[in-house]
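Asker: The following block contains a protein sequence and its predicted model.
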Amino acid sequence: MPDDTILITGATGFIAQHTIIAALAAGFRVRTAIRSLGRADEVRAYLAHGGAEPGDRLSFVETDLLKDEGWAEAAQGCAYAIHSASSTPSGHYASEDDWIRPAVDGNVRLLRAARAAGVKRVVLTSAFGAIGAGRASPGRPFTEEDWSDLNGNIAPYQKSKTLAERAAWDFIAREGGAMELATVNPTAVLGPALGPDTSHSLMMLKGMIEGQAGQPRIRSCFVDVRDVADLHLRAMTAAAAAGERFLATAGDALWLVDVARIVTERLGDQARRVSTREVPDADMRAAAETDPRARALLPLLGIDLSASSEKARRLLGWQPRPPADAIEAAARSMIEVGIIKA
């Protein structure tokens, strides 16, 4: 199996870059899809920061989620595909459709090209946003059986991930042929940043360490990006993963004030500006009247977003790092690469 060529899309993304590193370390050749070949050297520099010097075992192809060109070339000769490219909350979008169309149409373009190229299995990077958004807590940890409620109070990003994942499963059911699909649905992804252009998940820590005045009353699960990458490879190759969704989450859900305490304990003086004060919901609602960032957090206030990784552990033998280690790695790396001024 190693020395097979696999396609990994979204080469400028946080999860995709760590997945490329993991795939190269496992012996695969990687073809990676990128919106502009002009960023290929930048991606190679990020990978080198993560310890990967792939030489000719890594190649690039230019694709766009909203265009047909390049997808057939990207998939040709690949044994597997990992599709991580999608709209992200760090982007700038004028309308809800700007989120949804690239996510849904891009999934279908990738799947159609993969099927035509004889790819054995596609692993889709979905999100917890396709599982636990727009709805109240079920009174137990969320599992892969749950789906977000599109009629609830759901943000455009979460809506796009839900519709995109459903479109992928529908494609497989209708016209996937022998090709298999698995999805990985991460909770909040932390772990080591490889450079200054990084994921929206890490921005929560940036505000915290740079001294924001308290933490919203939000409770989330967390996972290290290196373990998310590992789960993608397991879902790609394990027979038991075909046709399955896998929540990527580590440990119990943490309130953001708990995260702040972990940062304070692990980073010492570099965390001197971190506040362990919890911001009352009423203050968040008042701030939301003028601050779009605060407004986006309102649906999450006080909601238990606990999620279970039992399925990935049982079926795939996945063993993620503790959340505190992911939090520390993220914070230290963002200081190192200059994202955070501590």
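Answerer: That came through fine. Quantities reported herein were computed from a predicted structural model and do not represent experimental measurements.
Asker: contacts, neighbours, all on C-alpha from now
Answerer: Fine.
Asker: which residue ranges form the helices in the stretch 151-300 of the chain?
Answerer: 156-175, 200-209, 225-237, 256-267, 281-288, 292-297 (DSSP state H, counting those that start in this stretch).
Asker: Between helix 200-209 and the fourth one, find me the angle.
Answerer: Read it as helix 256-267. Helix 256-267 and helix 200-209 are oriented at 70 degrees to each other (axes from the mean of the first three to the mean of the last three Cα atoms, to 10 degrees).
Asker: Determine the set of other helices and strands touching helix 256-267.
Answerer: Under the contact criterion of 3 or more Cα pairs under 8 Å, 6 or more residues apart in numbering; DSSP states H and E, helix 256-267 touches helix 323-336.
Asker: quick one: the helix it packs on to helix 256-267, angle?
Answerer: Interaxial angle of helix 323-336 relative to helix 256-267 (the same axes, to 10 degrees): 70 degrees.
Asker: mind listing what's buried in stretch 173-187?
Answerer: 176, 179, 180, 181, 182, 183, 184, 185, 186, 187 (16 or more other Cα atoms under 10 Å).
Asker: ok, and the closest non-adjacent residue to the last one?
Answerer: Sequence neighbours aside, residue 128 is the residue nearest to residue 187 in space, at 5.1 Å (criterion: Cα to Cα, 6 or more residues apart in numbering).
Asker: putting a second one here so we can go through both:
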Amino acid sequence: MASNGKELVLVTGGSGFLGVHCILKCLSANYRVRTTIRTLPREKDVRDMLTAGNATNLEDVTFIEADLAKDDGWNEAVKDCAYVLHVASPFPMSVPKHEDDIIIPARQGTLRVLRAARDAGVRRVVITSSFGAVAYGHEDWDTSKPFTEKDWTNPDGPGVSAYIKSKTVAERAAWDFVEEEGGNLELTVIQPTAIFGPILGPDFSPSVEIVLRLMNGSLPGCPRLSWGIIDVRDAADLHLIAMTHPKAKGERFLCVSPPVMTVKEISLALRERLGAAAKRCPTRDLPNFLLRLIALFDPAVALVTPELDKIKPASNDKARNLLGWEPRSNVDAIVASAESLINFGVIKT
């Protein structure tokens, strides 16, 4: 599994925001990386992002075409790999017509990767799940009590979206698979909250879209929404730590830098840290009825309106205490998003 002393890691979804940062972390730790992309023409985009991330050993990165919805390519993708970081996951840009349109691909894609990894003798798979698999479908939650890895989303609970349900079902399926037919395969699961931090190119998380909309003035006010926040670099770092740490075997880890931030707090932090560059960031609340009106014409907004006025605190004690992981502050993550959006010309100041 090693070539020139370097072990091989498969990173699925290498063109994605978190995926490309995971590749950077692996390269900096002296691993070789194979990464899956849906179509091989995306290789240039990924290499450009890695270059933007100051990777110097691009010869250690190879690409393979594989789609989570198809069997083709996965046996080849995991061949000779010591570890797998399964980061890829379908994310809807609008509310799907039927929840199975996202739930089935998420579950089946995860099982495809796990079967191939088991059959290839991979030591450990680290799956990117989501805070969505932890904190939803709970009525009358005491917001003074943070969610932990012991909690699970109730997929049949009130207000659980198709995406949230897909992450929960896929993670449950992964644990069941490893327990029932995983053989010697080890599993660790990372559950990020909203991912911010520096973009490296045109692919970035839906979370960063919030910063973009605040900075470019397209939001007339601050929606009454809040999230747990994590910097993409710290999320990638936790994946890499969990890949080899003995105490990470068979564990779930919430990936967050508390406390929760409201959109208004995010907007005010951008104004404070970036000054004139953030002059378009709103300072007033946006009434809920107005956001729901916007959602009628904006599918991305429609995805988040069910979360209006809901606060979901989360603890990172387990990752910090068990693995020694220390994320940067949530404000630093937000500011890094804005600065990179400016640097890449996505936001004109």
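Answerer: Thanks, I have it. Computed from a predicted structure; not experimentally measured.
Asker: just to revisit the earlier point, ok, the residue nearest to residue 187 of structure 1 - contacts?
Answerer: By Cα atoms under 8 Å, 6 or more residues apart in numbering, the contact set of residue 128 of structure 1 is 185, 186, 187, 247.
Asker: can I get those in a markdown table with distance to residue 102 of structure 1?
Answerer: Output for the contacts of residue 128 of structure 1, formatted as a markdown table (distance: Cα to Cα, whole Å):
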| residue | distance to residue 102 of structure 1 |
| --- | --- |
| 185 | 18 |
| 186 | 20 |
| 187 | 21 |
| 247 | 23 |
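Asker: Tell me which entries of those residues lie within strands.
Answerer: 185, 186, 247 (DSSP state E).
Asker: Could you find the counterpart of the first one in structure 2?
Answerer: The reference is to residue 185 of structure 1. Aligned by TM-score structural alignment, residue 185 of structure 1 pairs with residue 191 of structure 2.
Asker: Surely its match and residue 147 touch.
Answerer: No - with contact defined as Cα atoms under 8 Å, residue 191 of structure 2 and residue 147 do not form a contacting pair (11.6 Å).
Asker: sorry, back to before: check the helices of the stretch 151-300 of structure 1 for me and report the most buried one.
Answerer: Ranked by mean neighbour count, the helices of the stretch 151-300 of structure 1 are led by helix 225-237 with a mean of 24 (mean count of other Cα atoms under 10 Å).
Asker: In structure 2, point out the residues matching that helix.
Answerer: Per TM-score structural alignment, the counterpart of helix 225-237 of structure 1 in structure 2 is residues 232-244.
Asker: Pull the contacting residues for residue 137 of structure 2.
Answerer: Here residue 137 of structure 2 is in contact with 153, 154, 155, 156, 157, 158, 159, 160 (Cα under 8 Å, 6+ apart).
Asker: sec struct for it, please.
Answerer: coil (DSSP: H, G, I helix; E, B strand; the rest coil).
Asker: From residue 159 of structure 2, how far off is it?
Answerer: Distance of residue 137 of structure 2 to residue 159 of structure 2, computed by Cα to Cα, to the nearest Å: 6 Å.
Asker: can you check residue 337 of structure 2 too?
Answerer: Separation of residue 337 of structure 2 from residue 159 of structure 2 (Cα to Cα): 29 Å.
Asker: residues contacting residue 273 of structure 2?
Answerer: By Cα under 8 Å, 6+ apart, the contact set of residue 273 of structure 2 is residue 335.
Asker: Tell me the counterpart of it in structure 1.
Answerer: In structure 1, the residue matched to residue 273 of structure 2 (TM-score structural alignment) is residue 266.
Asker: before we move on, what about residue 312 of structure 2?
Answerer: Per TM-score structural alignment, residue 312 of structure 2 is aligned with residue 305.
Asker: Now that match. Nearest residue, chain neighbours left out?
Answerer: residue 220 (5.2 Å).
Asker: OK, contacts around the one you found?
Answerer: Residue 220 of structure 1 is in contact with 187, 188, 253, 254, 255, 256, 304, 305, 306, counting by Cα under 8 Å, 6+ apart.
Asker: burial measure for the counterpart of residue 8 of structure 2 in structure 1, as a count.
Answerer: Here residue 8 of structure 2 is matched to residue 5 in structure 1, going by TM-score structural alignment. By the criterion of other Cα atoms under 10 Å, residue 5 of structure 1 has 22 neighbours.
Asker: Quick check: residue 5 of structure 1 touching residue 27?
Answerer: No - using Cα under 8 Å, residue 5 of structure 1 makes no contact with residue 27, being 9.5 Å away.
Asker: quick revisit: my guess is the match of residue 312 of structure 2 contacts residue 142, does it?
Answerer: Yes - in this structure residue 305 of structure 1 lies within contact range of residue 142 using Cα under 8 Å: 7.3 Å.
Asker: From residue 207 of structure 2, how far out is the closest residue in space to residue 311 of structure 2 that isn't next to it in sequence?
Answerer: Spatial nearest neighbour of residue 311 of structure 2, excluding adjacent residues (Cα to Cα, 6+ apart): residue 226 at 6.2 Å. Look at residue 226 of structure 2 and residue 207 of structure 2: by Cα to Cα, they are 11 Å apart.
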